[in-house]
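>>> pasting the structure only:
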């Protein structure tokens, strides 16, 4: 449920990273892992591969048969002697088109299904990292991994494996046919094909290996710069930093363009070398066959077929230089995805989770809680103890960096704690599954997101089965129903770009309505007044405390006005509850603990 309230992929400075920096991966092992992720679709992909190989074989056979037919027809034989070849040419021409259509249809169907399934697995691997683990990645880089890097699976299948399989089938068939017509010619053709494959694609791959990883990293860097420029335009303008930010993006784009030019030059040179091999093969095969033809052992029609086979075989190798470059890029992108899969989750789920059953109001007991972020030596929470009474509203005051948000993260099992305990309904939270904990303890986090969708859709994220009455009740308790009803389309009003843009206070109340609609046993609200002016913040806090009456609530804020409706006010300093403040009950209207 918390993923509904958090923009998990956004980098926030308020929550330190809790995972080690991502290390680049290389070699073939990530590519093998990528292939293993695609194995569930092997039947569709194998069918597409057979269709691709069949299409190329039909094209080669068409060229060879047509050349035999033209040469034989020049000898003016009886029509019956060439009728089979005529039928074969027609059948191969039709079959080539049908197989090419099947190759495209089956190939893209299988690949798109495989990529969609693989993208889902990448997203599933990302979910346990959010939100505490995602700051290890820049948001633009994370988006690149989820979109562009996952598309590497598509390139691996369509632009590498299928063309390579088709080329291998044509080369084997051409060499075998040439050997049947004249063993010497088949040997020459086979040797030249082997040398060309060994020399050209492997050389291109060696060159591309040095640039593939750099290009993948640069594309991710450019995406991060673009996100910074678009999402942080206002801040960059305020500090006069647009020029420097744009310069960094232009530099990354220029480096990518330089690598692309190097790639185009290398691919062109490789294609030229293959053409030289093709010409050499034509001359060598014909030269090896001239002696047999002069002795009358090799008919003229067979000599023509051998010449055409040498051309057709090397035509099938034409996609391999580009495929070699693609392979280097796929290796780099697969390595980045492997880093994502291998990034440890901030919280390890228990091997045998205990059920967390809550019936009615429930209290929370926090004892000697210690949380240490991996990037910091000092603990963010150092022996903190706190009791949240059932059905009461507890306000947690503290300056920025005092540990308030870390406590929320620990309660919602976004971060683990190295010492102490958190008990809810007699259960230690460490022994419960994370989704069970967040079913009981959830609410409004600092990075809660209002999506570009209707008000109704934003609210229904909390409870998809809620009816209009429940939506109106949640909006009324959040003091936003009047504003919603004043809009022309009411709950069906679209929010965001080209739609209604809520103010800061309206956005906060909308998020509060979503949290209230979720109706968790323990409601947590993390800095709900951030960004509001003091008067608006005081009004929002007063409305929140009124809306959460008789509900176990933890309200985290640094504001000290508008708290007269709180049942308990606690101050946190340097990761600890201030002496004399823990668990102090307070009647409504009593002085706030300072």
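Looks like it came in fine. Being a predicted model, the structure only gives us computed values, none of them experimental. Numbers count the residues shown, from 1 in each chain.
>>> contacts and neighbour counts: CA atoms only from here.
Fine.
>>> for the stretch 401-550 of the chain, what spans make up the strands?
For the stretch 401-550 of the chain, applying DSSP state E, counting those that start in this stretch gives strands covering 419-424, 427-428, 441-444, 522-526.
>>> so who does residue 397 touch?
Neighbouring residues of residue 397 by Cα atoms under 8 Å, 6 or more residues apart in numbering: 404, 556-560, 569-572.
>>> now the helices for the stretch 101-250 of the chain?
All helices of the stretch 101-250 of the chain, identified by DSSP state H, counting those that start in this stretch, fall at 139-144, 152-155, 162-181, 183-231, 233-238, 242-294.
>>> would you list those in TSV and tack on mean neighbour count?
Shown next, in TSV, are these (neighbours: other Cα atoms under 10 Å):
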stretch	mean neighbour count
helix 139-144	22
helix 152-155	22
helix 162-181	20
helix 183-231	19
helix 233-238	13
helix 242-294	16
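>>> the structure to be compared is supplied as follows:
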């Protein structure tokens, strides 16, 4: 079962169904799960058998029988002692291996659900229904997903393997002494009810609050770290630090409450374990006096509840783990809507590949388009044609919809109307194929916290160092690269070690490596001074002209007439030729 099934239309699965789907995905394959459960049952059975055989051996040895009568018990004690640790190790190894293998599948499928929404649909619900964004989204992708392996490790496995061992122990005790078996069963039922209720009363609320409180702390930290310079500039750092401190204090209080609840649960179960032992003695001593039970068997009946309750202790705690896991699964299900939000394009089931010449014609007839999560159109009545090899400059005031138009052309935003590449309607082709034809150089290029080589290679993995250096020369960064030590020079987190103009040129180099026939460049001069801006614009347009690419340049910077073939103006979402 995959959680990457995302549909545009029709009634999507409810949040509860999505949660159940995620929990099913968190379970390892049956073969691996049942192997871990079987090994856990063998470990628990060995622990119970060890105490039972040890009690019988010590009591029987006190009667000083011939060694031959107790030799098998001696071997049993050694075997069960080794088996307890051995099977426990194998159970942990098998269980964690199976659970963590599923962790990778969960993350892959969660990203598969997010990819069709990106970039504009991710967090689109922030404007409407409070879906996650920023640090909150990061928390759900990391911490909440990390909680899901506990569904197998701390819920399913303990309940099944522990339940089997406890039931077998009750049956064995009943065979030794029916009254003791009934007493053990009743105390186990009472311990299960009391332990579950105590855990729910003392820790239930805290367990449900830990995931959102952890996300709130992540969000506050994300805001503090990413906006540190702005917070310092406006003297708002103390308030941001106070928000982090308050979020941390709330999370710490919830974790402490949960720990106290777990302690109370363990204490209640231990108390009833003592009660079970006392009641076992109360039923066993009269049986011994009546000759229906010998002394070694009485020792087994009296001490067996202690071992059984040791195995049983994980059962009430499994319900606390279930609450934590379910809360995380609900948050993950809420991260991505059951259906793709209106405004985000999706592939149709029978999407066809797109094959176009090196420089295709573009024809866009748009009635309206809007950002996901917003009903107000950002574009309307836009008719745009780009002929092969054209260099078109698009201008307009801030908020006119220029970036939205760039996202429509690269299929990040859907449209009401028609959009054709070389006469092929893109609504019937794969979105990735459209983006291989129409590339976007964004206004604020994203640079990975790695070296220059890795920031270029993801555009074309097979590129050699000579090809990378050649494309850097083309965008005017060849000498700069050599001065910094070559392709291994770091660019810093989010490009902190390069200037705005250098970041734009790196982004242009990536676009050239990707070999987009049509290039949409969104405000490449927004973060640089005038002199640098003029050089960047000239380099972009002359490089595109040399390659015969089609370029749509969105710019506030004046562009010389000899560099462009046409100018367009966007005003209030409408294109003015």
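Thanks, I have it. Values in this document were obtained by computation on a predicted structure and should not be read as measured data.
>>> coming back round to it: what's the most buried one of the strands of the stretch 401-550 of the first structure?
strand 441-444 (a mean of 26; mean count of other Cα atoms under 10 Å).
>>> whereabouts in the second structure does that strand align?
Under TM-score structural alignment, strand 441-444 of the first structure corresponds to residues 438-441 of the second structure.
>>> neighbouring contacts of that stretch?
Under Cα under 8 Å, 6+ apart, the answer for stretch 438-441 of the second structure is 406, 409-410, 507-508, 511, 516-522, 524.
>>> quick one, which of the strands of the stretch 401-550 of the first structure is nearest to residue 271 of the first structure?
Smallest distance to residue 271 of the first structure across the strands of the stretch 401-550 of the first structure (Cα to Cα): 58.4 Å, for strand 441-444.
>>> just give me the neighbour total for the aligned partner of residue 306 of the first structure in the second structure.
Matched by TM-score structural alignment, residue 306 of the first structure corresponds to residue 301 in the second structure. Other residues within reach of residue 301 of the second structure, judged by other Cα atoms under 10 Å, total 28.
>>> please identify the helix or strand for residue 325 of the second structure.
Here residue 325 of the second structure sits within helix 314-335, counting by DSSP states H and E.
>>> repeat that for residue 349 of the second structure.
Residue-wise, residue 349 of the second structure maps onto no helix or strand under DSSP H and E.
>>> quick one, what contacts the counterpart of residue 157 of the second structure in the first structure?
Counting by TM-score structural alignment, residue 157 of the second structure corresponds to residue 162 in the first structure. Going by Cα under 8 Å, 6+ apart, residue 162 of the first structure touches 48-49, 52-53.
>>> looking at the second structure, which of the residues you listed hold up?
Contacts conserved in the second structure for the contacts of residue 162 of the first structure, counting by both residues aligned by TM-score structural alignment, their matches' Cα atoms under 8 Å: 48-49, 52.
>>> kindly indicate which of those lies nearest residue 329 of the first structure.
residue 49 (21.6 Å).
>>> measure the aligned partner of residue 480 of the second structure in the first structure to residue 543 of the first structure for me?
Alignment note (TM-score structural alignment): residue 480 of the second structure maps to residue 483 of the first structure. Going from residue 483 of the first structure to residue 543 of the first structure by Cα to Cα, to the nearest Å gives 15 Å.
>>> neighbour count for the two, which is higher?
residue 543 (18 against 13).
>>> surely the more buried one touches residue 476?
No - taking Cα atoms under 8 Å as the definition, residue 543 of the first structure is not a contact partner of residue 476, at 10.6 Å.
>>> need the helices for the stretch 351-500 of the first structure, in chain order.
Under DSSP H, counting those that start in this stretch, the stretch 351-500 of the first structure gives helices at 404-411, 434-440, 455-460, 468-477, 481-486.
>>> pick the most buried one from these.
Using mean count of other Cα under 10 Å, helix 404-411 ranks as the most buried of the helices of the stretch 351-500 of the first structure, with a mean of 23.
>>> and that helix, how far from the second structure on average?
By mean Cα distance after the TM-score superposition for the first structure, the fitted helix 404-411 of the first structure averages 1.0 Å away from its aligned residues in the second structure.
>>> residue 339 of the second structure and residue 18 touch, don't they?
No - assessed by Cα under 8 Å, residue 339 of the second structure is found out of contact with residue 18, at 11.2 Å.
>>> okay, those two: which has more neighbours?
A direct count of neighbours by other Cα under 10 Å for residue 339 of the second structure and residue 18 places residue 18 higher, at 21 against 16.
>>> could you find the closest non-adjacent residue to the more buried one?
residue 333 (5.6 Å; Cα to Cα, 6 or more residues apart in numbering).
>>> matching residues in the second structure for stretch 84-93 of the first structure?
The aligned range for stretch 84-93 of the first structure is 72-81, by TM-score structural alignment.
>>> just checking the distance from that stretch to the centre of its chain.
46 Å (Cα atoms, centre = their mean, to the nearest Å).
>>> any residues touching it, and which ones?
Residues contacting stretch 72-81 of the second structure (Cα under 8 Å, 6+ apart): 46-47, 49-50, 53-54, 56-57.
>>> ok, and the most crowded of those residues?
The contacts of stretch 72-81 of the second structure, ranked by neighbours (other Cα under 10 Å): first place residue 46, 26 neighbours.
>>> how close does that one sit to residue 503 of the second structure?
63 Å.
>>> also residue 114 of the second structure?
Following Cα to Cα, the distance that separates residue 114 of the second structure from residue 503 of the second structure is 26 Å.
>>> hmm, residue 191 of the second structure is touching residue 272, no?
Yes - contact criterion Cα under 8 Å: residue 191 of the second structure and residue 272 qualify, at 6.1 Å.
>>> how close does the residue nearest the centre of the second structure get to residue 446 of the second structure?
Centroid check for the second structure by Cα atoms, centre = their mean gives residue 141 as the closest residue, at 2.6 Å. Distance from residue 141 of the second structure to residue 446 of the second structure, counting by Cα to Cα: 20 Å.
>>> could you do residue 427 of the second structure as well?
Residue 427 of the second structure is 28 Å from residue 446 of the second structure, by Cα to Cα.
>>> which one's more surrounded, these two?
Ranked by neighbour count (other Cα under 10 Å), residue 427 of the second structure and residue 446 place residue 427 first, with 20 against 16.
>>> need the counterpart of the more buried one in the first structure.
Residue 427 of the second structure maps onto residue 430 in the first structure, by TM-score structural alignment.
>>> for that match, which non-adjacent residue is closest in space?
Computed as Cα to Cα, 6+ apart, the closest residue to residue 430 of the first structure that is not its neighbour in sequence is residue 350, at 7.1 Å.
>>> give the contact list for the one you found.
Per Cα under 8 Å, 6+ apart, neighbours of residue 350 of the first structure: 430-433.
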